[in-house]
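Q: Provided below are the primary sequence and the corresponding predicted coordinates.
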Amino acid sequence: MLSKRKTTIRGKHVGKKIPRIKPSRARKIIRRFHLLINKRRVICRKLDLAISDNDEATCSATILEAVNSGNLQKFYEEGWKEIRPSNDLEAKMLSVQNITDKSTLTRILGYIMCEIHEHGGLKNYQMASTIGQDGGRGGDSSKLLVKWLRELPTLPSDFRALEIGSLSARNYISTSGVFDQVVRIDLNSNDAANIQSQDFMQRPIPNDDSERFDVISCSLVLNFVPSPLERGAMLKRLLAFLRRDVTTTYVFIVLPLPCIVHSRYMSESLFCEIMAYLGYTRTQYYEAKKIAYFLFEKTMNAPDTYQRDSQLVRDTSKFTKKLLIHDKPGLNNFSVLL
């Protein structure tokens, strides 16, 4: 008879071994992957290639077809076979926006694609992202969201949530029982059955309230959007996905704390002003050691922008231009522009 014992005689666990990555290593993997995706996007734009970040198979096929038809295969293969790390190609990749030569762009593209598909770029990113939400590390930001929502006077029975940048179908937002429905999307889903591979900026605008949501969770996503204007566009687009047949809806935003407290062009108060300009009221805010958590409320009767009366006049240039708030060594350049 087979033993059902879960440990050996010496007490060692015999279950499936769960991979472990130090938090610093996981952050490094995630930052690297997003860098590769962003630089690939820039190169493909320069080469007039229409690609989708959320479909790696189609993206690879599109790139290979273009490389072969454009007589650029030699340069692509050179980049693919380059010894890693290549100081030359790493430097060129970081300044790729200033490069116009097609052969150089194609070499960098081959270098990037090889890392994503042959050197564990995508696989390591998915593993690091999932482990980053390990409850044992306090990485599931949706716990705080659910806690705040449970403090509300009432919750509707058909409470619906959209989770942008979802990493697990077993996180707190999905298992708390607060929501009647949770729709999960991520650029590169690691769970095709439960998380849809989709870029939020490409998600079709809802036709009616049956396709909209009470809550949108956007945890550690905005900071990976490539440019300040694109971040602003994402914040503006959230409005189209919030229900209009209920009195109040919510947006939960999580950012690395340095984006708020160590930026030359951003602060917690300015970020809240930008959201207020879009019609939101901040109802909750919490700073952890490395993370900033915001909960914003949107009410049906709130204006989509500030009312310009004598008491609510605002200098809107702070929302459309980078304005220096802090200036000292070691600060980052995170900002959001409308």
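A: Done, it's in.

Q: okay, CA-based contacts and neighbour counts for the rest of this
A: OK.

Q: Strands of the stretch 51-200 of the chain, start to end?
A: In order along the chain, the stretch 51-200 of the chain carries the following strands (DSSP state E, counting those that start in this stretch): 160-164, 181-186, 196-197.

Q: now for the first one, which elements pack on it?
A: This points to strand 160-164. Using 3 or more CA pairs under 8 Å, 6 or more residues apart in numbering; DSSP states H and E as the contact criterion, the elements in contact with strand 160-164 are strand 181-186, strand 215-219.

Q: Need the contact partners of it.
A: Outside of strand 160-164, the residues within contact range by CA atoms under 8 Å, 6 or more residues apart in numbering are 179-186, 200, 212-219, 221.

Q: do the second one as well
A: Where contact means CA under 8 Å, 6+ apart, the residues beyond strand 181-186 that reach it are 54, 158-167, 169, 173-174, 194-200.

Q: could you redo the last one with a cut-off of 7 Å?
A: 159-166, 174, 195-199 (CA atoms under 7 Å, 6 or more residues apart in numbering).

Q: which of the residues you listed lies closest to residue 228?
A: Minimum distance to residue 228 across the contacts of strand 181-186 is 17.3 Å, recorded for residue 199 (CA to CA).

Q: I'd like to know how many residues surround the closest residue to that closest one other than its chain neighbours.
A: With sequence-adjacent residues excluded and distances taken as CA to CA, 6 or more residues apart in numbering, residue 199 is closest to residue 187, at 5.3 Å. Neighbour count for residue 187, taken as other CA atoms under 10 Å: 19.

Q: Got another one to weigh against that:
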Amino acid sequence: MKTKKRKAPLIPKTVTSLRKARAITSSFHKLTSKAEEAKARGDVKGLKAARTELEALGGRQAYQEASIVTTSRSRHTSKWVFSKLTSLGMRPARGKQPLELLEVGAVNTQLLSVPWLAVRAIDLKSCHPRIEEKNFFDLRPEYNYGAVVCSMVINCVPSPEARGRMLKLLHQHVCPGGLVFLTLPLRCLTHSKNITWEQFAKVIESVGFVIESSKASPKVAFFCLQKPKTGEEARRPPPSARGPPEGILCGKGPARATSTFGVTLRDEAELPATHGR
């Protein structure tokens, strides 16, 4: 009788409740933003307090464990990626070469398990043998991926300039005609004192992407970006793709400005080495 081979476990979980996992990820993003704001204004005491709260929360380890729980229960991102690749005719036919895909900030093996995808999954701190422990900013762009998935990562990058650099690098990693699937907390665009949904869309276009589509769940913003094929002029995305989904309020008023998320585009020569998620 054959014994079933056990799957390699993700990092040991102390977080099992979905409700608790969501609370941890939400608190982590808020405290990270709080620390960033304190650092920007030179508030040493405030920065120390934010870092102490992050340590009490469990730090990046707790955040990663919570992310594993939330993504394994919902699968929203992977389902969205599968659906888009299929509807846009990018899913390879049976017997054809798998589509090359780079997953940045991987916390599970959902994409790695798909037979028609050739996935390179990376994260700063690997939680699985199949996920490579690698800093995205250390990867040399080769313009060869048919798709790149960057889910809930850009918001963990510590500065507006580094986030701009991340967008530029994502553009360089994907091949002409390829897609980038980008997600971030919705509050980064609805409650930021620095950027709105419309402004974020303009930054994306400035990098060279076309917004193929966008949508929002109660807590997450989803952007499907396409790099125009060589020689093809970047077409203007439809208003529904550039603007926030119906019912999503964006603004910088005092009542809504509780996030410091922002993105700044600068020349690569001006940017120091960066470490994100």
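A: Nice, I can see it. Computed from a predicted structure; not experimentally measured.

Q: Quantify their similarity with the TM-score.
A: For this chain pair, the superposition-based TM-score is 0.69 by TM-score structural alignment, normalised by the length of the second structure; 233 aligned residues with a CA RMSD of 3.7 Å.

Q: about what we covered before: most neighbours, which of the contacts of strand 181-186 of the first structure?
A: Highest neighbour count within the contacts of strand 181-186 of the first structure: residue 166, with 28 neighbours (other CA under 10 Å).

Q: For that one, give me its contacts.
A: The contact partners of residue 166 of the first structure, taken as CA under 7 Å, 6+ apart, are 184-186, 195.

Q: same thing with residue 191 of the second structure?
A: With contacts taken as CA under 7 Å, 6+ apart, residue 191 of the second structure has the following neighbours: 250-252, 256-259.

Q: From these, keep the buried residues only.
A: Buried by 16 or more other CA atoms under 10 Å: 250-252, 257-259, out of the contacts of residue 191 of the second structure.

Q: Mind picking the one among the contacts of residue 166 of the first structure that's closest to residue 113 of the first structure?
A: When the contacts of residue 166 of the first structure are ranked by distance to residue 113 of the first structure (CA to CA), residue 186 comes first, at 19.6 Å.

Q: residue in the second structure matching the closest one?
A: Counting by TM-score structural alignment, residue 186 of the first structure lines up with residue 123 in the second structure.

Q: If you tally nearby residues, what's the number for its match?
A: 21.

Q: quick one: it from residue 131 of the second structure, how far?
A: For residue 123 of the second structure, the distance to residue 131 of the second structure (CA to CA, to the nearest Å) stands at 7 Å.

Q: can you tell me the distance between the two ends of stretch 72-91 of the second structure?
A: 23 Å.

Q: quick revisit: find the residue closest to the match of residue 186 of the first structure in space, skipping its chain neighbours.
A: Residue 123 of the second structure's closest residue in space is residue 105 (CA to CA, 6+ apart), at 4.4 Å.

Q: OK, contacts around the one you found?
A: By CA under 7 Å, 6+ apart, the contact list for residue 105 of the second structure reads 122-123, 150-151, 153, 277.

Q: closest to residue 264 of the second structure among the residues you listed?
A: Each of those was scored against residue 264 of the second structure by CA to CA, and residue 153 proved nearest at 16.2 Å.

Q: how about residue 282 of the first structure, what's its match in the second structure?
A: So, by TM-score structural alignment, residue 282 of the first structure is matched to residue 211.

Q: neighbours around that match, how many?
A: Using other CA under 10 Å, the number of residues around residue 211 of the second structure comes to 25.

Q: Mind checking what secondary structure it has?
A: strand (DSSP: H, G, I helix; E, B strand; the rest coil).

Q: Can you give me the distance of it to residue 24 of the second structure?
A: 31 Å.

Q: And stretch 178-190 of the first structure, what's buried?
A: Residues of stretch 178-190 of the first structure classed as buried under the neighbour-count rule (16+ other CA under 10 Å) are 178-179, 182-190.

Q: nope, stretch 146-156 of the first structure is what I meant
A: Under 16+ other CA under 10 Å, the buried positions of stretch 146-156 of the first structure are 146, 149.

Q: Strands of the stretch 201-338 of the first structure, residue ranges please.
A: 215-219, 248-256, 281-287, 291-299.

Q: Let me know which of the ones you listed is tucked in deepest.
A: Among the strands of the stretch 201-338 of the first structure, the stretch with the highest mean neighbour count (mean count of other CA atoms under 10 Å) is strand 215-219, at a mean of 24.
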